[in-house]
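J.: Prediction below, plus the sequence it came from.
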Amino acid sequence: MAQNAYVSRRDPEQVAEIPAQGEEFLGAALALPEKSRHPTSQISSVDSLFMSCPRQHPTSFLSGRSAFSLIELLVVMAMVSLLLAIAAPSLVSLSPARKTGIHELSGFLENARAEAIARSAPRIVAFADAHFPDPSLALRAYALFGEATAKGSHEKSAPTNRFHRLSPWRTLPEGLVFASGEDFEVIGDGAFRTLHDLIATRRFAVKTSSGGGDAGRALPSLVFGPDGGVRAPSFADADALHIGVVEGFRDPSTGTVIHTAKRLSGSGQEIPNGECLEVGYYTGRPRILTD
């Protein structure tokens, strides 16, 4: 009613203009093009435009490429072979067994040296040679010995030898044996000898594989003095003595070492895969050379 009252107060001519303006607006809308009056028709026209464009499958870009040529394959193979040849020496030096064996031996020597200093008494590390009474331990075992007056010996009876064993016989990991100097390449003219190249003079009580005792056998050995230095063996032509391990085994029939893995050295010589440490003459400290 309020709206009707408001309209009724207007001028009659203005009221008559309202329907006329509505008719003009409707006529203008009908005069618009068909596509302008329907926005969805524009969307469909855009879709038809995209549909009309040819679509290329991703694989169509590769269809024009040819396969690798023989020359390209040969070049790649040559590069891979060169990289393997360069990396081979560093790869073979990562044998876990060799690294484990040389580090265990170095730690054993360091402990023997420390005990000699702590006890103010010589400590001797003896090594099994190729003619060790127990064939399974030949060139693989080592143990700590002390003077005959030392306590805590592992021997049940006091032998006639001047040394008593203070530790069990320890062995290198399977597949490793002690090395000689000829198993390593030496750069320069310096003397290079391992402990197993020297003549053994100290005799130690050892047992055979059957459990029988041995009155005493000369074995390679290293003597640490109370000051920590090396008392024996003497090596006046060098300031260090070397102990090495190589991959191989001892042939029981001949007593010789059969190397199971070899590599080319820097000079092109074929040498067995091995590890080496040196023991300073004055300090007695072991140092691994091949790490």
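T.: Done, it's in.

J.: C-alpha only now, for contacts and for neighbours.
T.: OK.

J.: Distance of M77 relative to G107?
T.: 44 Å (CA to CA, to the nearest Å).

J.: need the helices for this structure, in chain order.
T.: Using DSSP state H, the helices of the chain run over 2-9, 12-31, 34-37, 39-52, 59-62, 70-92, 96-119.

J.: Make a markdown table from the ones you listed and add mean neighbour count and distance to L144 to it.
T.: Converted to a markdown table, the helices of the chain look like this (neighbours: other CA atoms under 10 Å; distance: least, CA to CA, whole Å):
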| stretch | mean neighbour count | distance to L144 |
| --- | --- | --- |
| helix 2-9 | 9 | 120 |
| helix 12-31 | 10 | 112 |
| helix 34-37 | 11 | 104 |
| helix 39-52 | 11 | 89 |
| helix 59-62 | 9 | 72 |
| helix 70-92 | 11 | 31 |
| helix 96-119 | 18 | 7 |
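
J.: this is the comparison structure:
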Amino acid sequence: MAETLQLNSTFLHPTFFILTGFPGLGSAQTWLTLVFGPIYLLALLGNGALLAVVWIDSTLHQPMFLLLAMLAATDLGLATSIAPGLLAVLWLGPRSVLYAVCLVQVFFVHALTPMESGVLLAMAYDRAAAIGGPLHYPVLVTKAHVGYAALALALKAVAIVVPFPRLVAKFEHFQAKTIGHTYCAHMAVVELVGNTRANNLYGLALSLAISCMDILGITGSYGLIAHAVLQLPTREARAKAFGTCSSHICVILAFYIPGLFSYLTHRFGHHTVPKPVHILLSNIYLLLPPALNPLIYGAHTKQIRDRLLETLTFRKSPL
């Protein structure tokens, strides 16, 4: 009886968890810092430069570029929510993380992911309004509307994700303190409890609802864009209209394709896909899009590219 009480008290409201990184890789996972370190650095520099350029240059204070800045800010938050801890685990080995800090990380990771999806939907609507109704675009999409959209997306993300840490916080007993992951993912923490049915159902319903609604909205917006582009009189006009959307399409693919692979392997590949692969995909899903997005927009958006070159070479654009 005494041993049972001691066991229960050991895992009653734990003050900390231990993150192990990639189970089974041991010291070999140190080499992964050579992969994730540059990816995180690229995300910091790229999104930081993009935000700085949009902030400094008043000619870029337009809805399209403000939405791009919103995406960059979300990417910075998403990458920073996991990368420092990930690199510490990879380089130094298993580390402890306070229980409260773990819940905070659960909140930010799962709030910023739907936030990014929502920003991509807003950007799709922006392009649909610009190409489908250019005469009405200045009225339909304004800087004030972008501000309202940012506030609405932030409130939505907070509202739908608050139950995640609350569901974890209500658990009184944990079967273990060791999390076989690189960060405090919701289900990785819940698995320490044993009974994960409610959390599984909520996570599944939430993922399907948000992803399906955003993907349907993006698909509908690009359906309108395709219809409007096909109505343009010349091939050059159609190519120019498509060119304005190409960077956004690449960003959408960079976000949803890794996310789809991560989701499918986590939900249906437990017995066929090794756990290190699960963890690798979840980290790539959260870190790769923030690193790629600035490169994609820098390469495809002339205004951003020109401003960055002017800043780096200390050259002023001709009047």
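T.: Nice, I can see it. What you see is a predicted model, and the numbers here were worked out from it, not measured in a lab.

J.: Overlay the chains and give the TM-score.
T.: Here the superposed chains carry a TM-score of 0.20, computed using TM-score structural alignment, normalised by the length of the first structure; 92 aligned residues with a CA RMSD of 5.6 Å.

J.: mind checking which of the helices of the first structure is nearest R263 of the first structure?
T.: helix 70-92 (7.4 Å; CA to CA).

J.: Relative to L112 of the second structure, how far out is G77 of the second structure?
T.: 7 Å.

J.: One more: F17 of the second structure?
T.: Counting by CA to CA - F17 of the second structure and L112 of the second structure are separated by 23 Å.

J.: which one of the two has more residues nearby?
T.: Ranked by neighbour count (other CA atoms under 10 Å), F17 of the second structure and L112 place L112 first, with 24 against 20.

J.: who's in contact with that one?
T.: T74, G77, L78, A157 (CA atoms under 8 Å, 6 or more residues apart in numbering).

J.: 6 Å - rerun?
T.: Residues near L112 of the second structure by CA atoms under 6 Å, 6 or more residues apart in numbering: L78.

J.: hang on, it in a helix?
T.: Yes. Under DSSP: H, G, I helix; E, B strand; the rest coil, L112 of the second structure falls within a helix.

J.: Quick check: which helices or strands does the helix or strand hosting H248 of the second structure pack against?
T.: Applying DSSP states H and E as the criterion places H248 of the second structure in helix 235-268. Using 3 or more CA pairs under 6 Å, 6 or more residues apart in numbering; DSSP states H and E, the elements in contact with helix 235-268 of the second structure are helix 275-300.

J.: and with 8 Å instead?
T.: Packed against helix 235-268 of the second structure by the contact rule (3 or more CA pairs under 8 Å, 6 or more residues apart in numbering; DSSP states H and E) you find helix 99-132, helix 197-230, helix 275-300.

J.: Flag every buried residue along the second one.
T.: Neighbour counts over helix 197-230 of the second structure (16 or more other CA atoms under 10 Å) mark 199-200, 203, 210-211, 214-215, 217-218, 221-222, 224-226, 228-229 as buried.

J.: before we move on, the earlier item: could you dump the helices of the first structure into TSV and include distance to A141 of the first structure?
T.: Output for these, formatted as TSV (distance: least, CA to CA, whole Å):
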stretch	distance to A141 of the first structure
helix 2-9	118
helix 12-31	108
helix 34-37	100
helix 39-52	83
helix 59-62	65
helix 70-92	24
helix 96-119	10
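
J.: surely R123 of the first structure meets G146?
T.: Yes. Look at R123 of the first structure against G146 with CA atoms under 8 Å: they come within range, at 5.1 Å.

J.: Have a look at those two and say which one is more surrounded.
T.: Using other CA under 10 Å, the more surrounded residue of R123 of the first structure and G146 is R123, with 30 against 23.

J.: gap between the residue most central in space within the second structure and Y202 of the second structure?
T.: For the second structure, the residue nearest the mean C-alpha position is T113 (4.0 Å; CA atoms, centre = their mean). Distance of T113 of the second structure to Y202 of the second structure, computed by CA to CA: 16 Å.

J.: What are the contacting residues of the host helix or strand of L41 of the second structure?
T.: Assigned by DSSP H and E, L41 of the second structure belongs to helix 33-56. Residues outside helix 33-56 of the second structure that contact it (CA under 8 Å, 6+ apart) are 60-61, 65-66, 69, 72-73, 75-76, 79, 83, 87, 90-91, 287-288, 290-292, 294-295, 304, 307-308.

J.: Of the residues you listed, which belong to helices?
T.: 65-66, 69, 72-73, 75-76, 79, 83, 87, 90-91, 287-288, 290-292, 294-295, 304, 307-308.

J.: before we move on, back to that, mind checking which of the helices and strands packed on helix 235-268 of the second structure is nearest P138 of the second structure?
T.: helix 99-132 (8.5 Å).

J.: now the angle from the closest one to helix 235-268?
T.: Helix 99-132 of the second structure and helix 235-268 are oriented at 150 degrees to each other (axes from the mean of the first three to the mean of the last three CA atoms, to 10 degrees).
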